[in-house]
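*Asks:* Sharing a sequence plus its predicted fold:
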Amino acid sequence: MIRLARYMRPYLWPALFSVIFVFLQSLANLYLPTLMADIVDTGVVKGDLPYIYKMGAYMLLVTLAAGVLTVLANYLASKVAAGFGRDVRNKMFSHVETFSLKEFDQVGTSSLITRTTNDIAQIEQVYMMILKMMTMAPLMCIGGIIMAISKDAKLSLVLVVALPLLIISISVLARKGMPYFKAIQKKMDRLNLILREELTGIRVIRSFNRTKHEVQRFDEANKDITQTSIRINQIMSAAMPLMMLIMNLSMVAIVWFGGLRINSGSMQVGDLMAFIQYAMQIMFSVLMGAMMFIMIPRAQISATRVNEVLDIQPDIQDTKRNGSEKIDENEQGVEFQNVTFSYPGAEKPALSDISFTAQVGETTAIIGGTGTGKSTLLNLIPRYFDATHGSVRINGADVKTFSLDKLRRMIGYVPQKSVLFTGTVADNIRYGNERATDEEIEEAARTAQADDFIREMEEGYDSVIAQGGKNISGGQKQRLAIARALARQAEVYLLDDSFSALDYRTDARLMSALGRVTQSAALIIVAQRVSTVLHADKIIVLDDGRIVGMGTHDQLIKTCAVYKEIVDSQLDKEELA
């Protein structure tokens, strides 16, 4: 938590004034029992009504002042804590955005969500408590002890016995509860993971009639976290009765021994009443301190989890050399030079010794069986991963010499799984180029063969797309994703198996339209179907992470056994279609 305290710097003055107001509020609260004692000992005992009214007015003023100070202190503390939480969440999100796919896999999406929301909320809550209590608790405790001793030193011996008992009890309970606080955060990650899987995979779950299985899986995780929460609450629930028992026994002892002191003439009634108030303040300040010491270790666990994410240094480092890349105008396109790539911990490379060039104005297609490295190859171009050996070059310059911002602005990318966002159709296409005009959006949609079905929608380009594109078909999602990439007007287009949900006729029309539009750009497509790559200028055949064939369809059908096998396996299906 100390490391995260640096995010409090912008709120130093509000935090300081909050502490000052708490300090003044505490002084006011400490002064009230003395005023009450004076009213009883001087006003009530002597029957001096003017004195009672006068001191009563003072008490009212002090109480009002304490109330105003409490409101101001709480407002400032809440403002500081909320601002801190906002800044840490922003920092967390912006840092996570720099992660490569490796770091996402390392932490896990569900854990990142928990750390960005639940963990930061825990820290935010504790910082607010610290601002409100770190001054009040010690001041009320020390000030209360001083004032109690000033009323009657011998009666204060009751507190010498009560306070250690109170502190020991709290310490024992906190030590028992701490392991459960650590466990519950991990179990929250697990619950979020299952919930996310079930919500995103609801169609698969229903299609395989696995609803009961998933409900049971969620129920087990939910019961696990519930049992841990119950155990924590059982331990913490023992705290209040134990604290109240000690406090009430202390009050009984104070009243008993205080009565004896009054009978002996060593103490006045007003002083006893004030002493009781100070004893209550002392014990409640100990309770406040105990609450802080219980919450701080829990927040420390959350802070450790947040710092773990903030400490992760992404493998893909941005060069920050905006505009300084050396580009060879004679080398336009994408070039792979002896590229090898291995996933962390993998037994063998996913790609081995890949070399080819995708020229501007040409369509380069990549085909191969499942798991041959086609998508991995595309991911090296926008630097979702970096090549282990060799280099990937765009327009003659190594992609590592570009700033990530400039590199990715040069690329129009369509992922294997089409991702759409909540908003209108136009908003989703404009996501690729926020400056795109309505005419450019419509042109991109026409090229992607999406204009017809968009205009058939009730609101046309203003029709709302549901979260994840759940209200349109898979083929429509793919075409909108392609339109989004085309709206970028990029130098390189990467289409990762973006035709799988299209019928053969739409596939053919789309490939023809892409060929016309991308005359000034390099087009690289990954496909499973031969019909998609049939008329490509260059077809690259991958097998087990290696290039086993390169050329046109006519050349490969004669020279590449792997390609011929793929063609033969699809021939009947395509003829029937």
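*Replies:* Cool, got the structure. This one's a predicted model, so the numbers in the text were calculated from it and none came from an experiment. Residues are numbered from 1 along each chain as shown.
*Asks:* Only C-alpha atoms from now on, for both contacts and neighbour counts.
*Replies:* OK.
*Asks:* all strands for the protein, in order.
*Replies:* Remark: strands assigned in the chain by DSSP state E are 333-341, 351-359, 363-368, 389-394, 397-398, 411-414, 423-424, 464-465, 492-496, 522-527, 538-543, 546-551.
*Asks:* Just the buried positions in the fourth one, please.
*Replies:* Okay, so that is strand 389-394. Under the neighbour-count criterion of 16 or more other CA atoms under 10 Å, strand 389-394 has Gly390, Ser391, Val392, Arg393, Ile394 buried.
*Asks:* Those into TSV, with extra columns for distance to Ile262?
*Replies:* Converted to TSV, these look like this (distance: CA to CA, whole Å):
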residue	distance to Ile262
Gly390	92
Ser391	92
Val392	92
Arg393	93
Ile394	93
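*Asks:* and the gap between the nearest residue to Arg217 once chain neighbours are set aside and Gly469?
*Replies:* Nearest residue to Arg217, sequence neighbours excluded (CA to CA, 6 or more residues apart in numbering): Ile194, at 7.8 Å. Distance, Ile194 to Gly469, by CA to CA, to the nearest Å: 22 Å.
*Asks:* between these two, which one's more packed in?
*Replies:* Gly469 (20 against 17; other CA atoms under 10 Å).
*Asks:* In stretch 564-573, which residues are buried?
*Replies:* Neighbour-count burial for stretch 564-573 [16+ other CA under 10 Å]: Ile566, Val567.
*Asks:* Comparison target, given below:
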Amino acid sequence: MSEPQRANQQEAAIPAQPGGADARTPKRLPAGGQRGGPPWMGAGMPAERSMNFGPSARRLLARLRPHRLHLAAVITLAVASVGLSVIGPKVLGHATDLIFTGVIGRQLPAGTSAEQAVDAARAAGNDNFADMLARMDVVPGVGVDFTALGRVLLLALGLYLAASLLMWWQGWLLTGVVQRAVFGLRADVEEKLNRLPLPYFDRQPRGELLSRVTNDIDNIAQSLQQTLSQLLTSLLTVVGVLGMMFWISPLLALVALVAVPLSVLVTAQIAKRSQRRFIAQWTHTGELNGQIEEAFTGHELVKVFGRQREVEAAFHAKNEELFRASFGAQFISGIIMPAMFFIGNLSYVAIAVVGGLRVASGTMSLGDVQAFIQYSRQFTQPLTQVASMANLLQSGVASAERVFAVLDAEEQEPDPVAPARVTDPHGRVEFEHVSFRYAPDKPLIEDLSLVAEPGHTVAIVGPTGAGKTTLVNLIMRFYELDAGRITLDGVDVTTLNRDDLRGRIGMVLQDTWLFGGTIRDNIAYGRPDATEEEILAAARATFVDRFVRSLPDGYDTVIDEEGSNVSAGEKQLITIARAFLADPALLILDEATSSVDTRTEVLLQQAMAALRSERTSFVIAHRLSTIRDADLILMMEDGRIVEQGTHEQLLAAQGAYHRLYQAQFQQAVSGDDPVAVPA
């Protein structure tokens, strides 16, 4: 966020929403965060549900449309890979048949035919063995054909190797598709944020907005990557394996399918009981994070007021609640895998018994039974993955809805197609019957008119919430007027290009903003094309040079993102130097000297006097001593200008300004003693 956009944080009288921030934003698990369990537990963990899954999912998938050729290749490779993998067990079953046939053949007398061996078994009363021999391609007296067995095993190895290579290729293509789609989504969000009006950021908690543009987009990428790959592969595997199972033995396929509804029923019952505990776990996690962040942010105040024990007690209490909720959630949901294994083993036993009986009866070969057991194992795993991926997809779509809410937010009014230009800039600003309110039912500024002449300094004073910062925000078109108009050198600001308008304005705020970089870079932010001499001149004029020379690295001193390696007053000096370097036609100073000491303030007053010369200046001030020399002082109350004039005129009027001046400067002598008010 740019420095001017922070102006509204000073005194903008934005009405609080009913219920506070929690009323605006329901509590939720941070998207992309850990959900408190290993990956296989996805089937038993309720994902955060989207409000409108179908349309949001279609809109998310539509962002993949420009990559449809790559997606077609991904699907083709997945079909080929799964197809080769599904054929593998059948080929290995044939290898088992070769081994089993060789073992049986070596035990039969050489020189006899297979038919004779079958007849001999029936004559001996061993009908089951005879039926099994009749189905086998056995040669009496001949053992295992290792040449044929080697060819079959090499074929199986080739199938699995080819399937792995195709799966790797598919994953490589899919990763590119997903990352390019998310790259485009992230770029769209960034561009959208630059087109959103300042009121949008007023209504959105900063952490919530950051979560949408970082965590939620990361969660979308993760969800798409995993679901598109594993969901596609799992569904294809289920279809392929089920087809092979019915091809080998419809009876055994029905036996295996009995386990599916039983697994779903058990999983659903366990998930229902663990859902409440997972919700409690996520809730307690968020509350604990909030406590920790609050304690760290206010660490100095905690120390000053000696509240360490209370903070530690609150932490341990919430940590205990989180422990109990997490233990219950993990334990109950952890039952899913043992239950699935138990049901899978029951299915395995049933298939083995029925399959063994069919081998003994000669209706199936041993290799087919072995292949079927492998297929039954492969069948349950993708079903669990599908359930897990469905949950993950829900989470991804929920994150997509939050990101789409940003993309669908109402944008600021577009700049005029043919914007006007200020051909003869002097800095004359005029408010003509201006009205503005943040909330429709709460008026703030009503029918305000004033004129700031070129080169004049206009000071704006008044109690907190009077609308002082709002006034300058309206000049910069951070908010749109409800009525009236504001002109700059006779040109309506709504007819100007926003960049052109704001490029003529320099602003120094009470809350300083410095980015991670050198002091030189922070000063040059006001005018990136400035020369070294111009940067040094601005620094000397605003007394930045005085303390920078004492630093080991001078102007190359790197300021961290929090600006913690320079004092508050030094940060303010740097921001004033930045505005000095920009050399704007219109200057806005919002309590710009509040963070400096008295001696530095005197020096800054001199620097800002030079800075304000020959340009119009709006000065928002609480210290009335800083605006005595202003050409015009506006006294505001409840969004209205109740008084205006010079310092002397307003004091003589004995009105609101005089009362504010007295309240600020009167010093109680003692008890009921009279007060001394400086002239």
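*Replies:* Good, I have the coordinates. What you see is a predicted model, and the numbers here were worked out from it, not measured in a lab.
*Asks:* from what I can see the residue nearest to Arg217 of structure 1 touches Phe218, true?
*Replies:* Yes. Using CA atoms under 8 Å, Ile194 of structure 1 makes contact with Phe218 at a distance of 6.4 Å.
*Asks:* Let's have the strands of structure 1 in a markdown table, adding distance to Leu510 of structure 1.
*Replies:* Converted to a markdown table, the strands of structure 1 look like this (distance: least, CA to CA, whole Å):
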| stretch | distance to Leu510 of structure 1 |
| --- | --- |
| strand 333-341 | 22 |
| strand 351-359 | 20 |
| strand 363-368 | 13 |
| strand 389-394 | 25 |
| strand 397-398 | 31 |
| strand 411-414 | 14 |
| strand 423-424 | 23 |
| strand 464-465 | 22 |
| strand 492-496 | 12 |
| strand 522-527 | 12 |
| strand 538-543 | 18 |
| strand 546-551 | 22 |
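*Asks:* Tell me which of these lies nearest to Met243 of structure 1.
*Replies:* strand 423-424 (54.2 Å; CA to CA).
*Asks:* how much does that closest one stray from structure 2?
*Replies:* Compared with structure 2 after the fit, strand 423-424 of structure 1 shows a mean deviation of 1.3 Å (mean CA distance after the TM-score superposition for structure 1).
*Asks:* so what corresponds to Leu251 of structure 2 in structure 1?
*Replies:* Leu251 of structure 2 maps onto Lys154 in structure 1, with residues paired by TM-score structural alignment.
*Asks:* Equivalent analysis for Ala539 of structure 2, please.
*Replies:* Checking TM-score structural alignment: Ala539 of structure 2 goes with Ala445.
*Asks:* what does Ala592 of structure 2 give?
*Replies:* So, by TM-score structural alignment, Ala592 of structure 2 is matched to Ser498.
*Asks:* Over to Ile633 of structure 2?
*Replies:* Match for Ile633 of structure 2 (TM-score structural alignment): Ile539.
*Asks:* before we move on, what about Pro443 of structure 2?
*Replies:* Per TM-score structural alignment, Pro443 of structure 2 is aligned with Pro349.
*Asks:* isn't that match right up against Tyr343?
*Replies:* Yes. Shown here, Pro349 of structure 1 and Tyr343 form a contact pair, counting by CA under 8 Å, at 7.0 Å.
*Asks:* Between the two, which has more neighbouring residues?
*Replies:* Higher neighbour count among Pro349 of structure 1 and Tyr343: Pro349, with 18 against 15, using other CA under 10 Å.
*Asks:* In terms of secondary structure, what does the lengthiest helix in structure 1 contact?
*Replies:* As assigned by DSSP state H, the longest helix anywhere in structure 1 is helix 49-96. Of the remaining helices and strands, those touching helix 49-96 of structure 1 by 3 or more CA pairs under 8 Å, 6 or more residues apart in numbering; DSSP states H and E are helix 12-38, helix 120-133, helix 269-311.
*Asks:* Skipping adjacent residues, who's closest to Leu660 of structure 2 in space?
*Replies:* Gly462 (7.9 Å).
*Asks:* do you know how far that neighbour is from Thr227 of structure 2?
*Replies:* 58 Å.
*Asks:* Please report the distance of the residue of structure 2 positioned farthest from its centre from Pro416 of structure 2.
*Replies:* The centre of structure 2 is farthest from one residue, Ala123, which by CA atoms, centre = their mean lies 77.9 Å away. To Pro416 of structure 2, Ala123 of structure 2 is 103 Å away according to CA to CA.
*Asks:* Ok, Val260 of structure 2 next?
*Replies:* Distance from Val260 of structure 2 to Pro416 of structure 2, by CA to CA: 63 Å.
*Asks:* Same drill for these two, tell me which one is more crowded.
*Replies:* Comparing Val260 of structure 2 with Pro416 by other CA under 10 Å, the one with more neighbours is Val260, at 16 against 12.
*Asks:* how about stretch 146-163 of structure 2: buried residues?
*Replies:* Leu149, Val152, Leu153, Ala156, Leu159, Tyr160, Ala162, Ala163.
*Asks:* I'd like to know which of those is nearest to Phe296 of structure 2.
*Replies:* Ala163 (52.2 Å).
*Asks:* how about the closest one, what's its partner in structure 1?
*Replies:* By TM-score structural alignment, Ala163 of structure 2 lines up with Ala66.
*Asks:* Which residue, other than its chain neighbours, is closest to that match?
*Replies:* Gln25 (4.8 Å).
*Asks:* Return the distance of the one you found relative to Gln281 of structure 1.
*Replies:* Gln25 of structure 1 is 13 Å from Gln281 of structure 1, by CA to CA.
*Asks:* Fine by me, we can end here.
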